[in-house]
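Trainee: pasting the structure only:
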């Protein structure tokens, strides 16, 4: 399975997707505590972030050209570091930036041509959110490369988030035969990550615990240590 376009894989990233999901940082300008998002991302990558998703949502989120330009800057940071760059939900922006992939939630998936989504992003990473085994099976049918499962724990980042599922939902997906790479998301801290991984996740997707940390580098390092050795 190609993680990106063939050229991108050759030049920027030679790892596999399960490893890339280990420390999956999701962030936009509202998640940085007023700091420069590019600086936060650089520090987080230095701490061990292995995959990045640009998610510019929430109060104060940039719009239009400002949003695009921020995405371009963060893409540059990822390119320099060899970290794959994923865009949240916005297919047009993902194509304009030539992102390494796209991640879509269930609400967005309902509005899209599911059968054409994989073909539209052929050669790029396709991630789909799922909250139960049935949604996970549908993600597989749609051609997902990985699944984001959650919410693991309570989170204030997404006010409209589904009810907390806990790590048990990952175990349920695995028991249901889901073998795709899988990342848990939602309120995950370094202390809570171990249970997520033990349930069968390949990694953890994190917003506030890194973006909102006083030291994003050290915060990312705490997650990265879970995969050391």
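Mentor: Structure received. As the structure is a computational prediction, the values presented were derived from the model and not from experiment.

Trainee: From here on, just use CA atoms for contacts and neighbour counts.
Mentor: Noted.

Trainee: For the longest helix along the chain, which helices and strands make contact with it?
Mentor: Determined from DSSP state H, the single longest helix within the chain is helix 64-81. For helix 64-81, the packing partners by 3 or more Cα pairs under 8 Å, 6 or more residues apart in numbering; DSSP states H and E come out as helix 37-47, strand 51-54, strand 85-88.

Trainee: Now the element after the last one, going C-ward?
Mentor: Next along the chain after strand 85-88, taking DSSP states H and E as the criterion, comes helix 91-96.

Trainee: can you pull the contacts of the residue nearest the centre of the chain?
Mentor: Against the mean C-alpha coordinate of the chain, by Cα atoms, centre = their mean, the closest residue is residue 53 at 4.8 Å. By Cα atoms under 8 Å, 6 or more residues apart in numbering, the contact list for residue 53 reads 24, 25, 26, 27, 85, 86, 87, 88, 103.

Trainee: re earlier: got a list of contacts for the longest helix of the chain?
Mentor: By Cα under 8 Å, 6+ apart, helix 64-81 touches 12, 37-38, 41-42, 45, 52, 54, 56, 61, 84-85, 93, 97, 99.

Trainee: Below is an additional structure, to be compared with the one above:
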């Protein structure tokens, strides 16, 4: 399975940042450890940073990702994605419509869209998404209001679209194997990477447990 702007294999272990888990440690340092451990894609998710600080962080992480040949995605901030020339943008159902994001982003950048239903997935695919993020597949402490998507719905979504699907939400090394045979291209992980004392080892453990 391959989309226009990203290969499915690049989505196998997709790390999403959340500095709340770092207890004051450097985000760049944590990201580099995750890259060393073997993540295949990185999303910078920051909802509350001032523009200049967010842009500086994005530029710093983009350089790290380039060193490791890993796609760098910005969550829900088209302005920052364009300003730092990120590889792509990820948007949710409550953000701008996917068709508008695709138009503003241009044809050659990665566009990821969150989906919880088959209808949302098909619409996002039609409107220019390169991949889908589907979840929460397990209860999660990162987004306490997230709706849990059942394995049957996850499989229905992967069957309904011809672009890669990434599962997200509450995924750990202990439960990641439950996602086998759902048709996903990979798993997006937050706390199972960034809340761990040894980030590099945590990524390696996830890699070993990730059999799709």
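Mentor: Looks like it came in fine. Quick caveat: nothing in here was measured; it's all calculated off a predicted structure.

Trainee: care to give me the TM-score?
Mentor: TM-score for the superposed chains, counting by TM-score structural alignment, normalised by the length of structure 2: 0.91, backed by 209 aligned residues with a Cα RMSD of 1.8 Å.

Trainee: hang on, the earlier thing: Provide the aligned range in structure 2 for the longest helix of structure 1.
Mentor: Per the alignment by TM-score structural alignment, helix 64-81 of structure 1 matches residues 51-68 in structure 2.

Trainee: which stretches of structure 2 form helices?
Mentor: So, for structure 2 - with DSSP H - the helices run 27-37, 51-67, 78-83, 98-105, 118-126, 151-160, 191-194, 199-209.

Trainee: Of those, which is nearest residue 141 of structure 2?
Mentor: helix 191-194 (8.3 Å; Cα to Cα).

Trainee: Show me what the closest one packs onto, helices and strands only.
Mentor: Using 3+ Cα pairs under 8 Å, 6+ apart: helix 191-194 of structure 2 touches helix 199-209.

Trainee: mind running it again at 10 Å?
Mentor: The contact analysis (3 or more Cα pairs under 10 Å, 6 or more residues apart in numbering; DSSP states H and E) places helix 191-194 of structure 2 against strand 13-16, helix 27-37, helix 199-209.

Trainee: With mean neighbour count as extra columns, can I get the ones you listed in TSV?
Mentor: As requested, those are arranged in TSV below (neighbours: other Cα atoms under 10 Å):
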stretch	mean neighbour count
strand 13-16	24
helix 27-37	19
helix 199-209	19
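
Trainee: Could you export those to JSON lines, including columns for distance to residue 99 of structure 2?
Mentor: Listed next are these as JSON lines, based on distance: least, Cα to Cα, whole Å:
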{"stretch": "strand 13-16", "distance to residue 99 of structure 2": "23"}
{"stretch": "helix 27-37", "distance to residue 99 of structure 2": "31"}
{"stretch": "helix 199-209", "distance to residue 99 of structure 2": "33"}
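
Trainee: Residue 142 of structure 2 is nearest to which of those?
Mentor: Proximity to residue 142 of structure 2 (Cα to Cα) singles out strand 13-16 among those, at 10.5 Å.

Trainee: which residues make contact with the closest one from outside it?
Mentor: 31, 34-35, 38-46, 70-71, 73-75, 166-168, 185-194, 203, 206-207, 210 (Cα atoms under 10 Å, 6 or more residues apart in numbering).

Trainee: and with 7 Å instead?
Mentor: Identification of contacts with strand 13-16 of structure 2 by Cα atoms under 7 Å, 6 or more residues apart in numbering yields 39, 40, 41, 42, 43, 44, 45, 186, 187, 188, 189, 190.

Trainee: Among these, which one is most surrounded by other residues?
Mentor: Most neighbours among the contacts of strand 13-16 of structure 2, by other Cα atoms under 10 Å: residue 39, with 28 neighbours.

Trainee: Give me the distance between the nearest residue to that one once chain neighbours are set aside and residue 103 of structure 2.
Mentor: The shortest distance from residue 39 of structure 2 to any non-neighbouring residue, by Cα to Cα, 6 or more residues apart in numbering, is to residue 13 (5.2 Å). As judged by Cα to Cα, to the nearest Å, residue 13 of structure 2 and residue 103 of structure 2 stand 28 Å apart.

Trainee: again, but for residue 126 of structure 2
Mentor: 13 Å.

Trainee: Residue 184 of structure 1 matches what in structure 2?
Mentor: In structure 2, the residue matched to residue 184 of structure 1 (TM-score structural alignment) is residue 167.
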